[in-house]
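Novice: Give me a model of this one.
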Amino acid sequence: MPLSVYLSFLVLTLGLVALDIYQTRGGLITIRKAALWSGFWFLLAFVFAASIYFYWDVYAPSSDYSAEKATVAFLTGYLLEKSLSIDNLFVFAIIFHQYTVPVHLRPRALLWGVIGALVLRAIMIGVGAQLLAQFHWVMYLFAAFLIWTGIQLARDHGEDEINPLPERIIRRLFTVSDDYRENKLSVIENGKRVFTPMFIVIGVIAFMDVLFALDSIPAIFAVTREPFLVLAANVFALLGLRSLYFVLEGMMNRFVYLKPALSFVMIFIGIKMLLVGSAWAIPTWVSLSVILVTMLLATLASLYHERNLPKALD
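Specialist: Sure, this is the predicted structure:
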């Protein structure tokens, strides 16, 4: 993959982040606005997929992938990352509740958290690609980790607690104020720099996003080992995450079958990873179909459960 492609994609990513900052200026985001922008980011990913299909020879002139294979791999990876990232939204809600983040500061907190996650995931993707290129057995470790995580997710009882490790580290290294100072990460008090709770919130969000990346990045490497496609799928999945959060913020309790669906997807992808290179290898289009059908059924089942809930209470 030419370096110019990565640099061009970096410029595109920075431009899209700037657009996201512009559309969330003011701090207050209505559900209608968030829904429209969620649709925009979703369609933009498919526009990028079309560019892969028509210009793959420009993106990767020496790749073994055909344009069709690269396009399907990107879309599968994108939908996988998007579906797995939905679980992040529940964590965001818990973080905001735990740290009593004012509503008008939440878009900025999410922005910095997502930017941090983008940078850290890019590093992890580069490391992961090198590991898989040199040590094929690492794929089996990733597969086992995914299957184990999927089982743990299925057994999870939903404790509303966030790992306090980032907060403990920050408080040990820095002085932290008791209250928020608008969207500032730090202020000067009595000639000394003091960090605000917003700094802790952003640190916790970025930390949790990386923990989720330990699941999602191995999962997408089961779909494709092309680093550019892995990076692009992660970028487009994370770019729309903020808007999607505000769409789902008031609907969190409605999707009661989301966790079982995510658990199934992770176990399925882990099995797919184990079968890579064997006679029982699962085709990419099958993975795409399984992910779409699973998430669709989870959504429909959750809506059906909600519709019949009042009847069950009568």
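Novice: C-alpha from now on. contacts and neighbour counts both.
Specialist: Fine.
Novice: which ones are touching the residue positioned nearest the centre of the chain?
Specialist: Nearest to the mean C-alpha position of the chain, by Cα atoms, centre = their mean, lies Ser85 at 3.6 Å. Ser85 makes contacts with Phe212, Ala237, Leu238, Leu241, as judged by Cα atoms under 8 Å, 6 or more residues apart in numbering.
Novice: now the other sequence, so there's something to compare against:
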Amino acid sequence: MHESLSFLAATYVGQPIWLWLAFLAFIGLLLWIDLGVVNNKDGVVSAKKSAGMWASFSAIAVAFGAYVYFVYEPDPLYYMSPDNLNQQAVLQYFTGYLLETALAFDNIFVIGMIFTFFAVPREYQHRVLFWGIMGAIVFRAIFISLGAAIVNEFTWVLFIFAAFLIYTGWKMIFGGDHEMDLNKNPVLKFLRKRMNITDTIENHNFFVKKPDPKGSGRLVLFATPLFLALVMVEVVDVIFAVDSVPAIFAVTKDPFIVYTSNIFAILGLRSMYFMLAEAVARFKYLKYGLSMVLVLIGVKIIWNFGLYKGWKDMTGEALVPYLEPQWSLIATLGLIGGSMAYSWIKTRGEQNPA
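Specialist: Purely as a prediction, here's the structure:
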């Protein structure tokens, strides 16, 4: 029995497999409590209840930060300095968590549009978001594993990430707002062409059986608009992952810190949606703070991995001082918190902020 479990001690991207499995089991427990106990019946999730759920998930995320600081054993391979590894890890974890939470906030706009497009009743929206998050956990694991393999093999890829983040931040400021036209989405077009789809939502079901439209007399499987909404939520998460995964790897190269900060931010997304869906327009200036964070993180990569590390490798002396992780955390807090506060103050008294 002992030998059969020896694989648990093997490492995967710097951490033992048992730690990865324990984390996934813990997340599974939280999801079971959420859907199986707290929200086990269809119904409208109130803003007050959502605020309590979001506060609970945030508290758990903070508690996990304490684990990172006091218990976690960082792999020095993923850190530029061998000193104070746990301090570096916890600062990077909270920076990543705040950044991913802010990026997830952007999803609220698009998710609301998807629910409106498919006319998803509020009492079924929680179910769609729950399964959407389940998919996001899987997809983020795939993206982060690929990202870790690429970054560790080719460190220069970080400079591509830096350029992409600077470009994305610049585009968010000056590129204007472009709404997604779901009718033209290729994934939705494909599904409508290949699947039987009901005209209306059938309770909380993603699939139902109905008579074959070809007249065979058999019952065949039909997807409902609720399933299409779920697929589009997953598509949106994949699109946003293109921004968020490079952003978090720009903060830390430690795959465990990358994944855990991502997942805790995603867990809070569902509660955040129901808590802020009605007031989301009040945060219209958030994108400017977030865009500046992306630009600064891109610049930080060039600074630390180019000017600092590159010059040090050639001469033995650094051209510029090393930017410690706490400066990323302070900048992220200041820019995101400041843009949210400014938005709330600026739109105060507006009935329908643009």
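Novice: Could you get me the TM-score between them?
Specialist: Here the TM-score for the pair of chains, by TM-score structural alignment, normalised by the length of structure 1, is 0.93; 309 aligned residues with a Cα RMSD of 1.9 Å.
Novice: that older thread, now do the same for the residue nearest to the centre of structure 1: its match in structure 2.
Specialist: Using TM-score structural alignment, the equivalent of Ser85 of structure 1 in structure 2 is Ala104.
Novice: Please identify the helix or strand for its match.
Specialist: Secondary-structure assignment from DSSP states H and E places Ala104 of structure 2 in helix 85-117.
Novice: Pull out the buried positions in that helix.
Specialist: Buried residues in helix 85-117 of structure 2, counted by 16 or more other Cα atoms under 10 Å: 85-108, 110-115.
Novice: What residues in structure 1 pair up with the very next helix or strand once past it?
Specialist: Next helix or strand after helix 85-117 of structure 2 toward the C-terminus (DSSP H and E): helix 122-153. Matched against structure 1 by TM-score structural alignment, helix 122-153 of structure 2 falls on residues 103-134.
Novice: just stretch 17-31 of structure 2 next, same as before
Specialist: Mapped onto structure 1 using TM-score structural alignment, stretch 17-31 of structure 2 covers residues 3-17.
Novice: Report the mean deviation for the matching stretch after fitting onto structure 2.
Specialist: Superposed on structure 2, stretch 3-17 of structure 1 shows a mean distance to its aligned partners of 0.9 Å (mean Cα distance after the TM-score superposition for structure 1).
Novice: in structure 2, which spans are helices?
Specialist: Ranges of helices in structure 2, per DSSP state H, are 17-32, 47-70, 85-117, 122-153, 157-174, 186-194, 225-251, 255-276, 286-301, 309-315, 325-346.
Novice: what's the closest of those to Val208 of structure 2?
Specialist: Of all the helices of structure 2, helix 225-251 sits nearest to Val208 of structure 2, with 10.5 Å by Cα to Cα.
Novice: elements contacting that closest one?
Specialist: helix 85-117, helix 122-153, helix 157-174, helix 286-301 (3 or more Cα pairs under 8 Å, 6 or more residues apart in numbering; DSSP states H and E).
Novice: Take these and lay them out in CSV including distance to Leu191 of structure 2.
Specialist: Below are these laid out as CSV (distance: least, Cα to Cα, whole Å):
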stretch, distance to Leu191 of structure 2
helix 85-117, 16
helix 122-153, 17
helix 157-174, 30
helix 286-301, 32
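Novice: Could you work out which of the ones you listed reaches nearest to Ala277 of structure 2?
Specialist: Among those, helix 85-117 comes nearest to Ala277 of structure 2, with 7.0 Å by Cα to Cα.
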